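1. Sequence first, predicted model second:
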Amino acid sequence: MSPAKISAGNNPLRDPRDLRLPRIAGPCGLVIFGVTGDLARKKLMPAVYDLANRGLLPPGFALTGFARRDWDDRDFAKVVYDAVKQHARTPFREETWRQLAEGIRFVQGEFGDPEAFERLRTTVEDLDRDRGTNGNHAFYLSIPPGAFPQVCEQLAKSGLSHSSEDAWRRVVIEKPFGHDLASARELNDVVSQVFDPDAVFRIDHYLGKETVQNMLALRFANQLYEPIWNANYVDHVQITMAEDIGIGGRAGYYDGIGAARDVIQNHLIQLLALTAMEEPLSFDAADLRAEKLKVLRAVRLPHDLGKHTARGQYASGWQGGEEVLGYLDEQGIDKKSTTETFAAVRVDIDNRRWAEVPFYLRTGKRLGRRVTEVAVVFKRAPHLPFESSQTSELGHNALVIRVQPDEGVTIRFGEKVPGTAMEIRDVTMDFGYGHAFTESSPEAYERLILDVLLGDPPLFPSHDEVELSWNILDPVENYWATQGQPDQYRSGGWGPASADEMMARDGRTWRRP
């Protein structure tokens, strides 16, 4: 039997070259710390059920929750059941639920209580015996970053973090991976003392989205795009993550973090790397990460951050037919807070492919609509055979990869307007996942949790990528810290005037998705 077959999904009977067969996790269990939080309830538990419903988890799969609540196994099973019924993507099937419920366990305790972790160790050992999990367990830290050191220390002391030749132990860490470069390094030091580097999975849920993965297919499976994916043809690139909601009940987390740390440092810089990187030797984790690292090392900030960055706070306004509060009026927010809810940054990439092609990254809350997209905007054609009046309504050609909510790809190009005159106007050609494929896209957490259980890391950023991302953002944050209050912008609009001025200095404008 070949080594490739032995390693594929921990299933020696599956040939990875047979695309008819899905990747199915081998015997294993998942322990979730922080099961009372929104992430566990809305994303993690439903994703586990959806994986089970699709037949991608082993029959003996075990799900263990750890929290302070005075629950027993049945109480926790009811919490999982309610989360699944409310948030699962796939239809509810009683047969799937019964099989999953047999492996649900709960351990009550504090993060700093050694006895609680001894109870967790006993529970894991019981599952190995009763459910056949074979010592394979992943620990999902859906908890505040400040609690990571304490939990990792307890996992080490109890022996829960120890992998053997016959069994694996892995840890999953949710963003933020620190709040600057120094804290990211401290966090990595803590985790690396307990888990091997290849056992650490840093979750960036955007990398689990089908559309993000499709960027690799779009670029490298098609001869159509790659020859023009460079500075000879591309004028600039805009990467946008816009939200139409405010901070909601996240004041405690969001204030002091801000839009740039929350979104640009991870999601948008990862999208930049996938957009700009060279073709990897393969899609294995090492090859994919190698190309992303090359790009991130080549990223350069402008010399004048005052002219090429922008930040803002949403003010009151109307959105979705109702009047909404401004950021400083939200419950739990200091009236003098300088935390930005909108951030825009220009970066350049110092390599031959992207020389003099600016990349514009922007994110914000309370904007015109919810959308995440990567727009590759091409240079104008010389229009030699046309009069200027004939092309007055023609803009730049663009290829737009829509990550959410309506996943797909749009191409904008010029066509003649029907009639006797030669008039050229922009038109669009659209590909939508929902129209082209009968199967709906899985949730990002489905893909990422399955990859953790399979030990497949290509979609997870390495610590080197995290450090380079902070290297890019830290100078911007340090500059903003000296600038006082962010600019105000109306809720329901597209950010502060300073963001438009930033683009105007370069002779460009933001897209209005």
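-> Everything's here; your move.
2. When you work out contacts or count neighbours from here on, use the C-alpha atoms and nothing else.
-> Fine.
3. Report all helices and strands that the top strand by length along the chain contacts.
-> In the chain, taking DSSP state E as the definition, the longest strand is strand 309-319. Using 3 or more Cα pairs under 8 Å, 6 or more residues apart in numbering; DSSP states H and E, the elements in contact with strand 309-319 are strand 322-324, strand 342-349, strand 487-491, helix 497-505.
4. Just tell me which of the ones you listed ends up closest to Gly135.
-> strand 342-349 (44.9 Å; Cα to Cα).
5. Which residue ranges of the stretch 201-350 of the chain form helices?
-> Assigned by DSSP state H, counting those that start in this stretch, the stretch 201-350 of the chain shows helices spanning 210-220, 251-254, 258-259, 269-276, 285-298, 305-308.
6. before we move on, what about the stretch 351-500 of the chain?
-> Using DSSP H, counting those that start in this stretch, the helices of the stretch 351-500 of the chain run over 433-436, 444-454, 463-480, 497-505.
7. Next, the angle strand 309-319 makes with the last one.
-> Taking axes from the mean of the first three to the mean of the last three Cα atoms, to 10 degrees, one finds that helix 497-505 is oriented at 130 degrees with respect to strand 309-319.
8. So which residues make contact with helix 497-505?
-> 307-311, 344, 487, 489, 509-510 (Cα atoms under 8 Å, 6 or more residues apart in numbering).
9. again, only this time at 7 Å
-> With contacts defined as Cα atoms under 7 Å, 6 or more residues apart in numbering, helix 497-505 is touched by 307-310, 344, 509-510.
10. Just the buried residues of that helix, please?
-> For helix 497-505, burial by neighbour count (16 or more other Cα atoms under 10 Å) applies to 498-503.
11. quick one on the thing from earlier: what would the helices and strands packed on strand 309-319 look like in CSV with distance to Pro59?
-> Below are the helices and strands packed on strand 309-319 laid out as CSV (distance: least, Cα to Cα, whole Å):
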stretch, distance to Pro59
strand 322-324, 48
strand 342-349, 46
strand 487-491, 49
helix 497-505, 53
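12. still on that earlier bit, and the helices of the stretch 351-500 of the chain: which comes nearest Met45?
-> helix 444-454 (9.7 Å).
13. Sort out which residues of that closest one are buried, please.
-> 444-454.
14. what about versus this one:
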Amino acid sequence: MVSRVIPVDAFDLVVFGATGDLACRKILPGLYRRYLGGQVTERCRIIGAARGPMTRAEWQAMIAQALSEHVAKDKLKADKVAGFLERLEFVAVDARGGQGWADLAAMMREGVVRAFYFSVAPDLFGPLAERLRAHNVADSGSRIVVEKPFGHDLATARELNATLAQHFDETQIYRIDHYLGKETVQNLMAVRFANILFEPLWNAQYVDHVQITVAETVGVAGRGAYYDRAGAMRDMIQNHMMQLLCLIAMEPPYHFDPDAVRDEKLKVIRALDPVRPEDVVRGQYEAGEGLSYSDEAGNPDSRTESFMAMKVHISNWRWKGTPFYLRTGKRLKARVSEIAVFFKQPPHTIFDDASGWQENLLVIRLQPDEGMNLKVMIKEPGPGGMRLVRVPLDMSFAEALGAEGSDMPDAYERLIMDVIRGNQTLFMRGDEVEAAWSWADPVIAAHEGRRPLAYAQGSSGPLASDRLMARDGRVWRELH
């Protein structure tokens, strides 16, 4: 199988926050890999913008170091690195003042796509948007890329949407969620809508329940101050996991078109039932092999959750009565992101001994080892009667696609190229963000100020999350 590299138009991409962690760890290494893939051509430029004074040569040296740390060694060809660094320019810009904007405007070229990546703190989104217009840096076809967090609640999200809308049309605003750039997430749409096999079964009649898990082994060290203001609900569930839920539950769009896809996701969010307090479990990791959450966050009396599990219902014809269980946490026993669709038991068994029966299960793995796994029942080999056993029909992208499967583009690579193409399918729309906050805010308010349950590092979270499932006669999938 040979992947196709689809060229993009020549562009000027300005990265605000060019010396920050995200730019050095993800954005620039991703653009380098697209340069290797032939999409970042000689006519493309990447302009770093940051407040601190720095020469072009100094920024090039910083990015060269970042590439050596975050790009596979076999991709670091000296001539290719040199060619990529030649694409880089730098300008010192004050996001809240007037310094550097005339210089940046003078660097913009006519006839190429202009894109501006806001890899900065959210309180700078508005000032940057305002100055891009005031200094004629952006034109009518320009695009801005906005990183999360997109608001802290519904009120701030609305305020931010309104601020950006003063300077840019909705078609120019790309709210990025890197989860939507993952190969497996996009394959979820292909599996559902390009195959007749699953879609007839994709409803409450045949699906018993769905589990969405995003588990991490790391803590909050290094970002404790931010995380303590956000918590698992704001940092993970309201955005990343909400997007996964939407893709699992949405109706088929009339076409694979940006607004058609986002219209169907919005319908899912608006159909979410309010979450009962007893259907939510919040946890916070204790000291163990590492520091406790409160120590890493620098807040001894922190009431912020590092773990959250909840049961969610969608009130529409397709999903009424089918629960969706969401679970995310830090310092857990394994790093895994997956969606597990549990199908119901056949209405009647013809076998005398069905004790070995287990539900059919479709597991979509987002990380690590992206792929899909369908578990079905077969006869256990050997004599002695009809004994049932569940076996996996496994598809690891790395194995199924060979070398190309293990060299898939990073989520940021794919999403940045979509920005250049002007394709908003995998980006959140303003009304979608506000609808997600409308649902999340009451959940947050119901538990504000309550102390989360303690859980051990390296565990699966608080025991109460297991009881949440046991109450319904179900169990979480093992973290491994």
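-> That came through, no problem. The structure displayed is predicted, hence computed values, not measured ones.
15. circling back: and which of the buried residues of helix 497-505 of structure 1 is nearest Val171 of structure 1?
-> For those, the nearest to Val171 of structure 1 is Ala499 (39.2 Å; Cα to Cα).
16. what's the counterpart of the closest one in structure 2?
-> Matched by TM-score structural alignment, Ala499 of structure 1 corresponds to Ser465 in structure 2.
17. same thing with Ile203 of structure 1?
-> By TM-score structural alignment, Ile203 of structure 1 lines up with Ile176.
18. try Ser392 of structure 1
-> Aligned partner of Ser392 of structure 1 by TM-score structural alignment: Ser355.
19. Quick check: Met117 of structure 2 touching Val14?
-> Careful, residue 117 of structure 2 is Tyr; it's not Met. Yes - the pair Tyr117 of structure 2 and Val14 qualifies as a contact (Cα atoms under 7 Å) at a distance of 6.1 Å.
20. Could you report the separation of the nearest residue to Leu207 of structure 1 once chain neighbours are set aside from Val295 of structure 1?
-> Nearest non-adjacent residue to Leu207 of structure 1, counting by Cα to Cα, 6 or more residues apart in numbering: Leu459, 5.7 Å away. As judged by Cα to Cα, to the nearest Å, Leu459 of structure 1 and Val295 of structure 1 stand 16 Å apart.
21. and those two? which has more neighbours close in?
-> Using other Cα atoms under 10 Å as the criterion, Leu459 of structure 1 and Val295 rank with Leu459 on top: 26 against 22.
22. Per the alignment, name the residue of structure 2 opposite that one.
-> Aligned partner of Leu459 of structure 1 by TM-score structural alignment: Leu426.
23. Ala47 of structure 1 now?
-> If you follow Ala47 of structure 1 across to structure 2 using TM-score structural alignment, you land on Gly30.
24. Can you classify that match as helix, strand or coil?
-> helix (DSSP: H, G, I helix; E, B strand; the rest coil).
25. what do you get for the one 5 residues further on?
-> Here Tyr35 of structure 2 takes the helix state, with states given by three-state DSSP.
26. Quick check: closest non-adjacent residue to Arg43 of structure 2.
-> Ala10 (5.4 Å).
27. and the one you found, how many neighbours does it have?
-> When neighbours are counted by other Cα under 10 Å, Ala10 of structure 2 comes out with 18.
28. need the contact list for the alignment partner in structure 1 of it.
-> Using TM-score structural alignment, the partner of Ala10 of structure 2 in structure 1 is Pro27. By Cα under 7 Å, 6+ apart, the contact list for Pro27 of structure 1 reads 58, 60-61, 132-134, 136.
29. Can you tell me the centre-most residue of structure 1?
-> Nearest to the mean C-alpha position of structure 1, counting by Cα atoms, centre = their mean, stands Tyr206 at 2.3 Å.
30. Please determine how far the residue nearest to that residue when sequence neighbours are not counted is located from Gly432 of structure 1.
-> Sequence neighbours aside, His267 is the residue nearest to Tyr206 of structure 1 in space, at 6.2 Å (criterion: Cα to Cα, 6+ apart). From His267 of structure 1 across to Gly432 of structure 1, the span is 22 Å (Cα to Cα).
31. ok, those two, which is more surrounded?
-> Higher neighbour count among His267 of structure 1 and Gly432: His267, with 16 against 13, using other Cα under 10 Å.
32. From Val71 of structure 2, how far off is the counterpart of that one in structure 2?
-> Under the alignment (TM-score structural alignment), His267 of structure 1 pairs with His240 of structure 2. Taking Cα to Cα as the measure, His240 of structure 2 falls 25 Å from Val71 of structure 2.
33. next one: Ser294 of structure 2
-> Distance of Ser294 of structure 2 to Val71 of structure 2, computed by Cα to Cα: 34 Å.
34. Who has more neighbours out of the two?
-> Using other Cα under 10 Å as the criterion, Ser294 of structure 2 and Val71 rank with Ser294 on top: 21 against 17.
35. Give the equivalent position in structure 1 for that one.
-> So Ser294 of structure 2 corresponds to Leu328, using TM-score structural alignment.
36. burial count for the closest residue to that match other than its chain neighbours?
-> The shortest distance from Leu328 of structure 1 to any non-neighbouring residue, by Cα to Cα, 6+ apart, is to Lys335 (5.2 Å). Using other Cα under 10 Å, Lys335 of structure 1 has 10 other residues around it.
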